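**Q** only geometry, no sequence info:
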């Protein structure tokens, strides 16, 4: 993408020509500017917590997936989903779902797939409600991929990685200057790997990204880019969690005939224990489970600078993501007699088959006019913009099937039953229009006001096909205002104090677990046709979020940015589980709050010593819910404490060493219900992981890097299903050696 005549981070570090407007500047681990023209100040002067994961950091850590990169960002947790999860990157930022809040060069990147950053220069995490900048969603924050851009020089890089768990990876980065003002850049990737510490589960993917730009270093630039990735994975739905209590002390039977199940008297949660005798490596899927994903994206950006104070930019992005999968969700079957006898040797496990054949097609076009002008003594950096979007999500329906059961302790590998396509389809269409104005006003060298407002109009239609008595089409229209206001005080050139408030919204009709979830009436388009649509319930106001943040940022030793912030986020009209309903029923009758503080540092302590660290404390609570048992509980996937640290030191001009750690406190699942009922709020343990690296540069062209992950081989659950039925273990210890050749 062209961003105000900018060049990318890597170009800056390699003495490429300087940008003329906003420039993504990187020195070590510190990213100075964000990519989008919507942010008219650098990270230091932006009134919110912004985390920039630079190309240097991604390379030093040998990052191969988005989830690997995000371990550097405190306040983010990974999710497993449940029922029929769409797969791909599922995460929460500051306690709120951000699966659909991932952007590429500022355009929304919808679709469920695992993102490999082989074509990415930097990753930006902008925390707090962001609808004034990005539109619907973004309650906890947004993530933006900044892709590698063509440069005005010839350069090439090849990397080959081999590692434990049969890892083999090859990437190529080739840039060619075509003439005085155009260039082509090509990135390719091939990756195969068994998942560390997990039996059977593996990954295979290939990708290519190409970008061509005309008009470099001129007033008019045009860029076209294309991304294609293909993934063929053995999906991992994890290990069944003992929610029934049979792993507890059988001498401590409760009044309902069940054991304590590790219930913690101090907080009332049930420990998310693995059944006794089960290993973290055990696989409970069928032998022929699969996940095939194809991603195709096309981008076109045109930018013209009329003068030093006026520029116009238009960006179009079209995406199509095809996700075809059959996954098995493990479920425990515990005989009632076992709770009285204490003999659990006949416990069984069943793999419930969850098919998905979903295609996500999206089109987004953004136009931004940037104007710099004065009104008296006030200096304005104004961005006026419009965004038009279209989303079409279609799921070819195959019915959920309960797989065959087998003994938990003497299992037999099972072939999944055939699940033919039954001729039905579910579809969600959304047409979106957004108009926005973002103004950064300098009152004096010490005071800035950041003000933004956006109006969004969203028309959503849900329908199904192929049924004898089809549901739909069902439509609703939402028009919402979002705002952002921040005040920045700069007591010195290297420090800021700020206060900000922002809002966001999200409409009620979304694809979740492969369904169109509607308010109150459950799922409008459930494949099993269990629910009747309540049209009145569908016509429910969107979820609303407001957040407050008070913080400070300081440049220390010229190249180390230190930040701290207090924050509170309140969500109203939130989705909550319906009392007495099935797993798929939701109502919009809740209030949720997450508040806490965050501190961090990124950059360099000395020219040889790079540092990246952050800590976030989050106190989450359900304030109101249609389900009274949920009130007062923590939000699912929202650990109170998260901490990360990474440091790299250049011992000599050729040799460097690095290392770090990450800590995630205990977490609970997302649904609480009456004690003694089937669905309990389960708690999984905290974990600490240790990582290290070393690199040796033989000459200007050749470098060897070795990275070790989870060095203590910690066994842990990294992702917990919303209902607590299963957890996905995190990667075990693994090592990767990468040889890089520049030419």
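**A** That came through, no problem. All of these numbers come straight from a predicted model, not from anything done at the bench. Numbering: from 1, shown residues only.

**Q** can we go C-alpha only for contacts and neighbour counts from here?
**A** OK.

**Q** How is residue 679 assigned, secondary-structure-wise?
**A** Following DSSP: H, G, I helix; E, B strand; the rest coil, we place residue 679 in the coil state.

**Q** If we ignore the residues flanking it in sequence, what's nearest it?
**A** Spatial nearest neighbour of residue 679, chain neighbours left out: residue 673 (5.9 Å); criterion: CA to CA, 6 or more residues apart in numbering.

**Q** The one you found touches residue 681, doesn't it?
**A** Yes: here residue 673 reaches residue 681: they are 7.2 Å apart, a contact under CA atoms under 8 Å.

**Q** Pick out whichever of the two has more residues nearby.
**A** The residue with more neighbours, out of residue 673 and residue 681, is residue 681; 27 against 18, by other CA atoms under 10 Å.

**Q** which ones are touching the nearest residue to that one once chain neighbours are set aside?
**A** Counting by CA to CA, 6+ apart, residue 681 lies nearest to residue 672, which is 4.8 Å off, once chain neighbours are set aside. Contact analysis of residue 672 by CA atoms under 8 Å, 6 or more residues apart in numbering lists 629, 630, 633, 679, 680, 681.

**Q** The third one: neighbour count?
**A** Translated: residue 633. Neighbours around residue 633, by other CA under 10 Å: 20.

**Q** got the contact list for it?
**A** 621, 622, 672.

**Q** what's the nearest residue to the residue positioned nearest the centre of the chain if we skip its chain neighbours?
**A** By CA atoms, centre = their mean, the chain has its centre lying nearest to residue 91, at 4.4 Å. Residue nearest to residue 91 in three dimensions, not counting chain neighbours: residue 78, with 4.4 Å by CA to CA, 6+ apart.

**Q** before we go on, here's another structure to hold up against the first:
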């Protein structure tokens, strides 16, 4: 109840603040001593309004890169770059960053897991980019679910990108450009209402106060259920004020703040049907989510409907709070600009959510034999049709502080033109996390029996009830009730990092038809990890590591005509150990104890290296209103952490991603604009290292003649498709305006099969002489989600220059599909068909 009250009180405060701000707007607009650009002639205003209805590709508006490191236009940048403008975000009804990014081809999403917190987890060109998300060019470390209300555009740079953003960015990066004050007056507000209790309101107000001062406030309130899902709800509100002093002058100072508060019942998705231990048949076996008609190993057939929710309303929750503050100073020296930006961020996230079954085998069942004896007395559920409600818990915060200085602009050296960006960055990051203390049945084996069902630790696969009256006890078998509490302070894990960076970029126009693009970056990255206090100890330890990273990129652009370009480029990326500070999937984390072996490992850790090769062509058609890009690329990763052939941790893992991309963005005609593209990839795990198998001890009578032995075999992952990555994806959003004021929008989105993880049933045995035999696999389990098509539609009508209405229908065909594949346990299920109507107001 307290969480809901907090959300409602926040929304009320937001509404009052917004009303007050709008009420003062006429006074600012009437400042006759400082006329604004809105005082221009009526004909120019009409032309401007018409232009705003189109997606301008290569001009200075939505189709171009923004920020000091954007030393060239999209057309003259020798790599694949997608600029997602706010027009497409608004037309598609996208209220979260994940919603918006589904319109970009080649991006898939990974699910939250035990070691990976809930939050946006996009994969670009086969690589996890959760830690390579930036806001106005500044790394946004914390795992979180981002809203779009304060977003001006989203820039997706594909390919190895550490030169641009620093550590990580193996497959690319995402840069969010936020809304800032403009030298004009406007009020834009929307109110939406739809199916499944969908309610959304947004506000964007910009006022020119005179004296070269502008203020802007963006705000949002959101409350909804989820179409096709039982019990799920989401509420959030946010506000983002900013002020700029010196608009239109050589010296500008911008201060901004962003706050987002979210509360929700998190969705636990649908469990996979099989584990490697119970999968029927032989050879390659696909384990997909247990949806629709399911027959268990015991022969029971039932139906898992799309709305089945395995979580618990009395236990599960997610609360998140984000604060971001920034201060930016800029001064123009002719064609060069000096910018200094200071930024502070604080993100808190606390949750308990159900991870269905956790590979316990209860879904399909572990045996067809009916239990007898003690197992029958306990009521062990081993014949399938049940699942364990594993609680995945986390509480904690991430805090960042940084300063960035940039010098950027243009100058000439004789006949050679330069567009440069030079900069330095210093940052400090801290992340601390712990887990809640609660009993979940994790000490009971098998997990599901009469007692665990009575306590709602387990539930029916076919008839789960989220309203089960779950109660927390001091233990799995005690009857003493206790509230859920945070773990001891000494049980928390803390990560810290300090970075000092310097970088330089230059887009050199050698002759009008030939451009050379160069970039270098150096990062001095120090990471510290203070693990939870080990049992029986009284003093914590801190493990520390420092890495020096050097990355570079180079590209050549040839322009056969003014509006076309051919390019080739090379770029690197470096991902040091503990790069994500525990805020994402960390395959190369620092060790968490101070054992001799781990201290040795600490010194032997290596930086994961990635290289990208790319060639492509770009063209601006129809008076540069439509941008087309075609690219072919290969990305190679070395030094990935894996088990070596001698059983020790080594850095032998390799991945290779090859592919082609085609994208389009802009206006085909004055009445049709399009956004989207197609991506085909061959994402391959070239070397996954080794996996250890244990040959059991040989016992003759009561004498052990051979101890247990470990033998290494090549990983089941080697040679297989990289996980969380689709081989093929296609997106299209089109907006058609046949007559003035009337528009039709439509979207088509395709993603091919995505794999979450692999396992096999190889075993090792030994004889009395100690000779070990590896028994080859009879089956390989491929956990995956099937391909899908999704279609959206929109109808809009502009009543007059101040009012417009629209209706969006999402997932038009009510398709059951899964947009996220977890590595082992479950897959996230997408919402069903939903519709909402929106009233827009502009002044």
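**A** Here it is on my side, so go on. Being a predicted model, the structure only gives us computed values, none of them experimental.

**Q** how about the residue nearest to the centre of the first structure, what's its partner in the second structure?
**A** In the second structure, residue 91 of the first structure lines up with residue 122, judged by TM-score structural alignment.

**Q** sec struct for the residue nearest to residue 681 of the first structure, please.
**A** Classified using three-state DSSP, residue 672 of the first structure is coil.

**Q** and what of residue 584 of the second structure?
**A** Under three-state DSSP, residue 584 of the second structure comes out as coil.

**Q** Could you tell me how many residues sit around it?
**A** Counted by other CA under 10 Å, the residues lying close to residue 584 of the second structure total 25.

**Q** In this structure it contacts residue 143, no?
**A** Yes: with contact defined as CA under 8 Å, residue 584 of the second structure reaches residue 143; the gap is 6.7 Å.

**Q** Report the set of residues contacting both of the two.
**A** Joint contacts of residue 584 of the second structure and residue 143 (CA under 8 Å, 6+ apart) are 117, 130, 131.

**Q** Nearest to residue 277 of the second structure among those?
**A** Closest approach to residue 277 of the second structure among these (CA to CA): residue 117, at 27.6 Å.

**Q** On the three-state scheme, the aligned residue in the first structure for residue 308 of the second structure is what?
**A** When the first structure is aligned by TM-score structural alignment, residue 308 of the second structure is paired with residue 282. Secondary structure, three-state DSSP: residue 282 of the first structure is coil.

**Q** And the strands in the stretch 201-350 of the first structure, which stretches?
**A** Counting by DSSP state E, counting those that start in this stretch, the stretch 201-350 of the first structure has strands at residues 202-214, 220-233, 239-240, 270-271, 290-307, 310-333, 348-375.

**Q** now do the stretch 451-600 of the second structure
**A** Counting by DSSP E, counting those that start in this stretch, the strands of the stretch 451-600 of the second structure are 458-460, 485-486, 493-511, 514-530, 543-558, 564-575.

**Q** Out of those strands, which is closest to residue 599 of the second structure?
**A** Once the strands of the stretch 451-600 of the second structure are compared by CA to CA, strand 543-558 is nearest, at 8.3 Å.

**Q** what's the closest one packed up against?
**A** Helices and strands in packing contact with strand 543-558 of the second structure are listed as helix 162-165, strand 514-530, strand 564-575, helix 596-604; criterion 3 or more CA pairs under 8 Å, 6 or more residues apart in numbering; DSSP states H and E.

**Q** one step back: and whatever residue of the second structure lines up with the residue nearest to residue 91 of the first structure, how many residues sit next to it?
**A** Taking TM-score structural alignment, residue 78 of the first structure has residue 109 as its aligned residue in the second structure. By other CA under 10 Å, 25 other residues sit near residue 109 of the second structure.

**Q** do the same with residue 700 of the first structure
**A** 10.

**Q** Kindly state which residue of the second structure is aligned to it.
**A** Using TM-score structural alignment, residue 700 of the first structure pairs with residue 801 in the second structure.
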